[in-house]
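1. Sequence and predicted structure are below.
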Amino acid sequence: MSAAPKANPPIRTLLGPGPSPVSPRVLAALALPVVGHLDPKFLEIMDQSMAMLREVFQTKNRLALPMSGTGSAGMETCFVNLVEPGDAVLVGVNGVFGTRMVDVAQRCGAQVDTVEAEWGTALDAQKFKDALGKKQYKVAAVVHAETSTGVLQPLDDIAEMVRESGALLMVDTVTSLGGAPVRVDELGIDACYSGTQKCLGCPPGLSPVTFSERAVEVIRKRKTKVQSWYLDLSMIEKYWSSERIYHHTAPISMNYALHEALRIVLEEGLEKAWQRHRQVHETFVREMRKLELEPAVAESIRAPMINTVKVPEGVDDPKVRQRLYDDFDIEIGAGLGPLKGKTRR
């Protein structure tokens, strides 16, 4: 068999839900010389990345590191390490990624209950409180910015209720990290995961996670092995700690890229980054309305980093998106699930 032609991907303007455009600085970092995963200089980069992740997550947690894999690997990391067969888990579902949480928790053997809301709306805090009062849950999980709908879930009330119930609070910040405050310590979030390809402006490939000491203690007291060897934090943390015990070969170049992406975020400043996303979002909505297009989400719960727009009646949305591809090299996303054909992202 002869070699395939050289890869020649087009230069697109990425305006969809992800991946996002990548800074030339981050692309240059990907081309830095590859060293071994235990090279002293690489270990320095690892330590610096952990310190920067703590700042972006707004936490002092000791355990804050990038897992090898995309955001879904971060989701699985949180569930497989905290959940054992038979554990009770409560999940808020108002979009694709709440649904995925349910699936992942069930694969861990959890007994899963849900609090559901119509896609495009926020979870109701009172319904969450009512559910928490029915049994003792080990974990309660919600999505902060639901990528499939464009909803930014208010967390304060739910976080307080979960804390009072004694359950561990898990939050998906794949889309929100770097684009809105996540306040891990202030809210008492016990397990939080994200992705590199959204507001961090990095290619997909790593999933930043952070765990509270309470969550770490739960992992240490497990009665069964973690379901996944690859995602077992009891071993992975020994590689990222001063012990430097080999677990798996870290994706060296992606760690370079994340390191540079975090530097860019912190050079700008978190608050300025959040403000920039909010200002761009507000400008987008204002200009969109001039074209007689409307947001699909109520103003009070719109995620500033993911804009969901109603598809006008009678418009062939796939045809519109294909023309943007073909004629303008612009990528936008389609609606998912019950919003397919009704929204674009």
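-> Perfect, I can see it now.
2. going forward, measure contacts and count neighbours with C-alpha atoms only.
-> Noted.
3. In three-state terms, label the residue positioned nearest the centre of the chain for me.
-> Centroid-nearest residue in the chain, with Cα atoms, centre = their mean: residue 174, separated by 1.0 Å. Here residue 174 takes the coil state, with states given by DSSP: H, G, I helix; E, B strand; the rest coil.
4. what's the distance between it and residue 319?
-> Noted for residue 174: a distance of 29 Å to residue 319, by Cα to Cα, to the nearest Å.
5. mind listing the strands in the stretch 151-300 of the chain by residue range?
-> Using DSSP state E, counting those that start in this stretch, the strands of the stretch 151-300 of the chain run over 151-152, 168-172, 191-193, 206-211.
6. Tell me which helix or strand comes right after the strand or helix carrying residue 74.
-> Element membership for residue 74, per DSSP states H and E: helix 71-82. The helix or strand immediately downstream of helix 71-82 is strand 88-93, counting by DSSP H and E.
7. what angle sits between the following helix or strand past that next one and helix 71-82?
-> Next along the chain after strand 88-93, taking DSSP H and E as the criterion, comes helix 96-107. Taking axes from the mean of the first three to the mean of the last three Cα atoms, to 10 degrees, one finds helix 96-107 and helix 71-82 inclined to each other by 40 degrees.
8. Tell me the buried residues in helix 96-107?
-> Neighbour-count burial for helix 96-107, counted by 16 or more other Cα atoms under 10 Å, picks out 96-98, 100-102, 104-106.
9. Export these as JSON lines, with columns for distance to residue 310.
-> Supplementary listing: the buried residues of helix 96-107 in JSON lines, determined by distance: Cα to Cα, whole Å:
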{"residue": "96", "distance to residue 310": "18"}
{"residue": "97", "distance to residue 310": "20"}
{"residue": "98", "distance to residue 310": "22"}
{"residue": "100", "distance to residue 310": "24"}
{"residue": "101", "distance to residue 310": "26"}
{"residue": "102", "distance to residue 310": "27"}
{"residue": "104", "distance to residue 310": "30"}
{"residue": "105", "distance to residue 310": "32"}
{"residue": "106", "distance to residue 310": "33"}
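10. could you list every residue that touches residue 85?
-> Contact analysis of residue 85 by Cα atoms under 8 Å, 6 or more residues apart in numbering lists 108-110.
11. Likewise for residue 14?
-> So residue 14 contacts 20-21, 330-332 (Cα under 8 Å, 6+ apart).
12. List the contacts of residue 162.
-> Contacts of residue 162 by Cα under 8 Å, 6+ apart are 129, 132, 140, 168-169.
13. distance between stretch 14-25 and the chain's centre?
-> 15 Å (Cα atoms, centre = their mean, to the nearest Å).
14. how long is it from one end to the other?
-> End-to-end distance (Cα to Cα), stretch 14-25: 17 Å.
15. Next: stretch 86-101.
-> The first and last residues of stretch 86-101 sit 16 Å apart, counting by Cα to Cα.
16. And the contacts of it?
-> Against stretch 86-101 from outside (Cα under 8 Å, 6+ apart): 75, 102, 105, 109-123, 128, 131-132, 136-143, 146-149, 336-337.
17. okay, pairing it with this:
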Amino acid sequence: MEHYDPRKLPDMPELMIAGPGELHEEDLDVLGHQVIAHYGDLWTQLHNDCIAALGKLLGASDAPYVIPGTGTTCLDAAVFNLFEAGQRVVVANTGFFGNRLMEVATAHGLEVVEIPVEAGAPIDAAAIGAAAEGADGVLTVHVETATGVRHPIEDIASAARAAGALYLVDGIASVGGELCDVDAMG
């Protein structure tokens, strides 16, 4: 019986999607090495190095907090820890993942103000700012996976800040592929 070898797959089309993505040969070789323990000095150093590199990638002077789990797990944790039931949030519904943000917010008992966004169009930061007056938060995706549209998070952050609302960005499909400067956005 022949064993599965991901390096010997038939030619596959190149997919320009959020995932799954193709790995480089060097990465496949590294993945073939023995795993290290998830504790001890070596693991601690690797973890700290990764957190520092992620902070640089995000333009965040404060160390990021890594949550092991799915994207929805991270969104649940962020919404649950940043808002209390009954608070009002503005959510740009940009498609599948914009809708997911609305579902997460609703599941946590938040009052959701939906701002529909036409498929393939960017979020209108001025519309978000107007809707955010008196709201506790604004929730958007950075890049909606299905359309590939990069939304103007810098302008949205400015509009949310001017309205006195906390801004939460779902960067699952964009971090590492799109510039993001958390400190500059405030």
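-> Structure's in. What do you need? Note that the coordinates shown come from a computational prediction; the quantities given were computed from them, not determined experimentally.
18. After superposition, what's the TM-score here?
-> Superposed pair, TM-score by TM-score structural alignment, normalised by the length of the second structure: 0.87. Supporting alignment: 182 aligned residues with a Cα RMSD of 2.1 Å.
19. that older thread, mapped onto the second structure, which of the contacts of residue 85 of the first structure hold?
-> Among the contacts of residue 85 of the first structure, the ones still in contact in the second structure (both residues aligned by TM-score structural alignment, their matches' Cα atoms under 8 Å) are 108-110.
20. of those, closest to residue 28 of the first structure?
-> residue 108 (39.1 Å; Cα to Cα).
21. how much space between that closest one and residue 93 of the first structure?
-> In terms of Cα to Cα, residue 108 of the first structure sits 18 Å off from residue 93 of the first structure.
22. Adding neighbour count and distance to residue 25 of the first structure, write the contacts of residue 85 of the first structure out as a markdown table.
-> Output for these, formatted as a markdown table (neighbours: other Cα atoms under 10 Å; distance: Cα to Cα, whole Å):
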| residue | neighbour count | distance to residue 25 of the first structure |
| --- | --- | --- |
| 108 | 21 | 39 |
| 109 | 16 | 43 |
| 110 | 22 | 43 |
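23. As JSON lines, those with distance to residue 155 of the first structure would be great.
-> As requested, the contacts of residue 85 of the first structure are exported to JSON lines (distance: Cα to Cα, whole Å):
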{"residue": "108", "distance to residue 155 of the first structure": "25"}
{"residue": "109", "distance to residue 155 of the first structure": "27"}
{"residue": "110", "distance to residue 155 of the first structure": "23"}
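24. just those now: which is nearest residue 236 of the first structure?
-> Out of these, the member with the shortest distance to residue 236 of the first structure (by Cα to Cα) is residue 108, at 19.1 Å.
25. which residues sit in contact with that closest one?
-> 79-80, 83-85, 227.
26. Mind picking the two most distant members of these?
-> 79 and 85 (11.1 Å).
27. thinking again about what came up before, let's see which of the contacts of residue 14 of the first structure end up in strands.
-> 330-331 (DSSP state E).
28. Just put the contacts of residue 14 of the first structure in CSV and tack on distance to residue 34 of the first structure.
-> Shown next, in CSV, are those (distance: Cα to Cα, whole Å):
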residue, distance to residue 34 of the first structure
20, 25
21, 24
330, 33
331, 32
332, 34
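29. for the contacts of residue 14 of the first structure, which one is nearest residue 68 of the first structure?
-> residue 20 (18.9 Å).
30. Out of the buried residues of helix 96-107 of the first structure, which comes closest to residue 275 of the first structure?
-> residue 97 (25.5 Å).
31. any idea how far the counterpart of the closest one in the second structure lies from residue 28 of the second structure?
-> Taking TM-score structural alignment, the alignment pairs residue 97 of the first structure with residue 97 from the second structure. Distance of residue 97 of the second structure to residue 28 of the second structure, given as Cα to Cα: 30 Å.
32. go on, residue 130 of the second structure?
-> For residue 130 of the second structure, the distance to residue 28 of the second structure - Cα to Cα - is 48 Å.
33. still on that earlier bit, go through the strands of the stretch 151-300 of the first structure and name the closest to residue 13 of the first structure.
-> For the strands of the stretch 151-300 of the first structure, the distance to residue 13 of the first structure is smallest for strand 206-211, at 22.2 Å, taking Cα to Cα.
34. Which residues does that closest one contact?
-> Contacts to strand 206-211 of the first structure, defined as Cα under 8 Å, 6+ apart, come from residues 53, 57, 61-74, 190-196, 254-255, 258.
35. how many other residues sit next to residue 17 of the second structure?
-> 12 (other Cα atoms under 10 Å).
36. Which positions in stretch 122-139 of the first structure come out as buried?
-> So stretch 122-139 of the first structure, judged by 16+ other Cα under 10 Å, has buried residues 122-125, 128-129, 131-132, 137-139.
37. what sits against residue 123 of the second structure?
-> 92, 94, 117, 151-152.
38. so which of the residues you listed hold up in the first structure?
-> Under both residues aligned by TM-score structural alignment, their matches' Cα under 8 Å, what the contacts of residue 123 of the second structure keep in the first structure comes to 92, 94, 117, 151.
39. Any chance of a markdown table for these, columns neighbour count and distance to residue 162 of the second structure?
-> Converted to a markdown table, these look like this (neighbours: other Cα under 10 Å; distance: Cα to Cα, whole Å):
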| residue | neighbour count | distance to residue 162 of the second structure |
| --- | --- | --- |
| 92 | 25 | 17 |
| 94 | 29 | 22 |
| 117 | 15 | 21 |
| 151 | 19 | 18 |
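40. With respect to residue 41 of the second structure, which of those residues is nearest?
-> Using Cα to Cα, these come closest to residue 41 of the second structure at residue 151, 40.4 Å.
41. Can you tell me the residue that sits opposite that closest one in the first structure?
-> With TM-score structural alignment as the criterion, residue 151 of the second structure matches residue 153.
42. Disregarding residues adjacent in the polypeptide, which is nearest to its match?
-> The shortest distance from residue 153 of the first structure to any non-neighbouring residue, by Cα to Cα, 6 or more residues apart in numbering, is to residue 144 (5.1 Å).
43. How many residues are close by the corresponding residue of the second structure for that neighbour?
-> In the second structure, the residue equivalent to residue 144 of the first structure is residue 142, according to TM-score structural alignment. Here the number of neighbours of residue 142 of the second structure (other Cα under 10 Å) works out to 27.
44. ok, now residue 283 of the first structure?
-> Residue 283 of the first structure: 11 neighbours (other Cα under 10 Å).
45. aligned partner of it in the second structure?
-> Under the alignment (TM-score structural alignment), residue 283 of the first structure maps onto no residue.
46. same thing with residue 326 of the first structure?
-> Aligned partner of residue 326 of the first structure by TM-score structural alignment: none.
47. other SSEs contacting the host helix or strand of residue 326 of the first structure?
-> In this structure, residue 326 of the first structure sits in helix 317-328 according to DSSP H and E. Packing partners of helix 317-328 of the first structure (3 or more Cα pairs under 8 Å, 6 or more residues apart in numbering; DSSP states H and E): strand 330-331.
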